[in-house]
Structures are given as C-alpha cells and as structure tokens.
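Chemist: this one's sequence-less:
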C-alpha cells in the first residue's frame, strides 16, 4: 500500500530479518528513549530472523498483524504491529509502531497507522484498537489524535522503557466511528 513520500506499507515477510537488523541499528539512538533496553544481540540478523519467525507464527495463529514500512530502495524504515488480538466480546488489539529517524514529521506514520486501522476493521473485523505512549512522547500522541484516537487514561509505571518503569497515556480508536484521515 503506497503511503506517499516513496514509502510502502506491506506485511512482514520471511527473510526481513537482515533489513530489520539494519533498520534497528541505523535507528538505535533514535528509538532508545521509547523502547525497552536492547542487548547487542537484538541488533543482529540472527535475532531479527527469530523475531520475524515469532511474529509470523502469531500472524498465522491470528494473535498479531505485522507490517513494515519500506522505502524506494527496499530498505525497511519502520514497523506497525497489532498485538494481543482478542476476539470474543472484545474484538480489540494493541497498536505499536516506529519510524526511521529521517522520516519523522512527514505524515508517513500517520498514514501508516491509519491504513493499519482500516485493515484491522475491514480485514480482521476488529472493533477497537488501543495504544499507549510515554507521557512525554508528544509526536506519537499527535499521530494518534490526528487519526481519531482518543485519550482514555493514564497508566502509572505501565511499561519498562529505557530501563525504567514509566507512566503512559492510553488511547483508543473505535474503528467503526473514527474517520480514515491519515493522509
């Protein structure tokens, strides 16, 4: 799916490990404040190959949906994931995403998250997507608010990020209600 700015959104594929390792290595400092502490092994092709296999197993089992952003040079420049997909009475998932340091502020992630929400609604039949951001991650909050997510709460010491238990703001989007305005 074309997101503009020469960026495509596509499903995660077997064999993406090397490109993911390169993308994470290239963005190591950029992502460090927003992610769990990473060991040196995390940035290797071997470990990313394992993560790809694990993710694709989750996709096959209906627990996750995994996408990458790819530039015109076939480099992976971001990820968007739906995890913890729950059916039954809930029909919901958690959203996670990141983008290459050189693409921030261009609206690419807004378009990618909007597209994934449309896929969650139309292809997966989900009702709701929720997301959490660090309290000080204003850029991520702008992405979510721009495409119809609403803030639903504050979670104290929600996730261990950058080595510390950190507070997060919680957001949700009811997929039938929110406009697809991510472009």
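Modeler: On my side now, so go ahead. Predicted model only: the values in this text are computed from it and were never measured.

Chemist: use CA for all of it now, contacts and neighbours both
Modeler: Fine.

Chemist: just give the nearest non-adjacent residue to the residue nearest the centre of the chain, would you?
Modeler: Taking C-alpha atoms, centre = their mean, the centroid of the chain lies closest to residue 97, which sits 2.1 Å from it. Nearest non-adjacent residue to residue 97, counting by C-alpha to C-alpha, 6 or more residues apart in numbering: residue 80, 4.3 Å away.

Chemist: also this one, for the comparison:
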C-alpha cells in the first residue's frame, strides 16, 4: 500500500539492515514503551533472526508484520504487527520513529492494515493493550474507534511493571 510519504509493506529479508537501523536509532524513544530487551537486541544478528522467525509465523498464518518505509526505501519509519492470530482474533502492536510522530502515518497504517487483516485472515476482533500513561497511543487507539473492554493487565515494560488497558475493535 502506498501513501504520500511512505509505503506499507510486509516485512522481508531484504530489509534486515533497515529493520535493525529502525530499532537502533529509535532505542531511547521506544524503550519506555516496550518490554525489557535482551542484551543482543540492538545487534544486526538479533534482527536477522527475529525477522526470519516472523516470516515463518506469517507463513503459518500466526502473525502478520508490516513495516512503514519511506518512499526512497532507505529508512523504516514504523512497524505494525498483528500477533497471536487465533479463532478470528489477534493482537495489534505498533511503533513509529521519533521523527515521524504526530503526522498521521500510524493512523493511516492501522486503518488500512486492519482492513487487510479482516479480509485476508477473516479476523473478527483486533485487541490492543495500551500502557495507561502512553497518551499518544491512547489518543490514536481512540481515534481508530477501538473501545475499552474495561479490562487491565500488568506487564513488564522496560524493567518496570506497567498497567495496560485492553481495547478491541470488531470487524464492522
């Protein structure tokens, strides 16, 4: 899928270096919102292995992993993942580079990626767990018409236990 400033593509081994660069260059920006990372997380070898694992999960219809890539195809500016595909449900996760926040790119991405998931995988409901203090993500998930389930879970995020609110969006 192509937009004015970026393309939305399924991950591919041709982007190993760009995937690695995305996480490495956005480390400080993303770490407060993500699980504590393994010591080798910020290495190319780690991201080659993880990308290969994700490609295998895509083949097994267990997950779908998208990248947002700039039009020059020399920089990944975000990721959008659908995991734990099972029984018509899945879980959404996403991140965007520090420099591309607030530009509407993730909104466009999730709107279109959700349609893809509903059509290709026959998904009926998409769930998302949002850290309650992540105001940008809460604003986005509400703008996307996800509804709070009223449920909360605690997860280990960046060496701390954080409260996540569970949201869901059903296939219209």
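Modeler: Okay, I see it. In this text, all values refer to a predicted model and were calculated from it rather than measured experimentally.

Chemist: quick revisit: what helix or strand is whichever residue in structure 2 pairs up with the residue nearest to residue 97 of structure 1 on?
Modeler: Aligning on TM-score structural alignment places residue 80 of structure 1 opposite residue 80 in structure 2. Residue 80 of structure 2 is part of strand 76-86, with elements assigned from DSSP states H and E.

Chemist: next SSE after that strand?
Modeler: Using DSSP H and E, the helix or strand that follows strand 76-86 of structure 2 towards the C-terminus is strand 89-96.

Chemist: ok, the nearest residue to residue 35 of structure 1 once chain neighbours are set aside - contacts?
Modeler: Leaving aside its chain neighbours, residue 35 of structure 1 sits nearest to residue 161 (5.1 Å; criterion: C-alpha to C-alpha, 6+ apart). The contact partners of residue 161 of structure 1, by C-alpha atoms under 8 Å, 6 or more residues apart in numbering, come to 33, 34, 35, 36, 37.

Chemist: distance check, residue 161 of structure 1 against residue 54 of structure 1.
Modeler: 22 Å (C-alpha to C-alpha, to the nearest Å).

Chemist: and if you look at residue 157 of structure 1?
Modeler: Counting by C-alpha to C-alpha, the separation of residue 157 of structure 1 from residue 54 of structure 1 is 27 Å.

Chemist: what does stretch 75-83 of structure 1 rub up against?
Modeler: Counting by C-alpha under 8 Å, 6+ apart, 19-20, 23, 63-71, 93-100, 112-113, 116 sit against stretch 75-83 of structure 1.

Chemist: for stretch 136-147 of structure 2, same thing?
Modeler: 107, 110, 111, 130, 132, 167, 168, 169.

Chemist: hmm, 7 Å instead?
Modeler: 107, 130, 167, 168, 169 (C-alpha atoms under 7 Å, 6 or more residues apart in numbering).

Chemist: repeat for stretch 37-55 of structure 2
Modeler: Contacts for stretch 37-55 of structure 2 (C-alpha under 7 Å, 6+ apart): 13, 16, 17, 19, 20, 24.

Chemist: what about the fifth one, how many residues nearby?
Modeler: Close neighbours of residue 20 of structure 2, defined as other C-alpha atoms under 10 Å, add up to 20.
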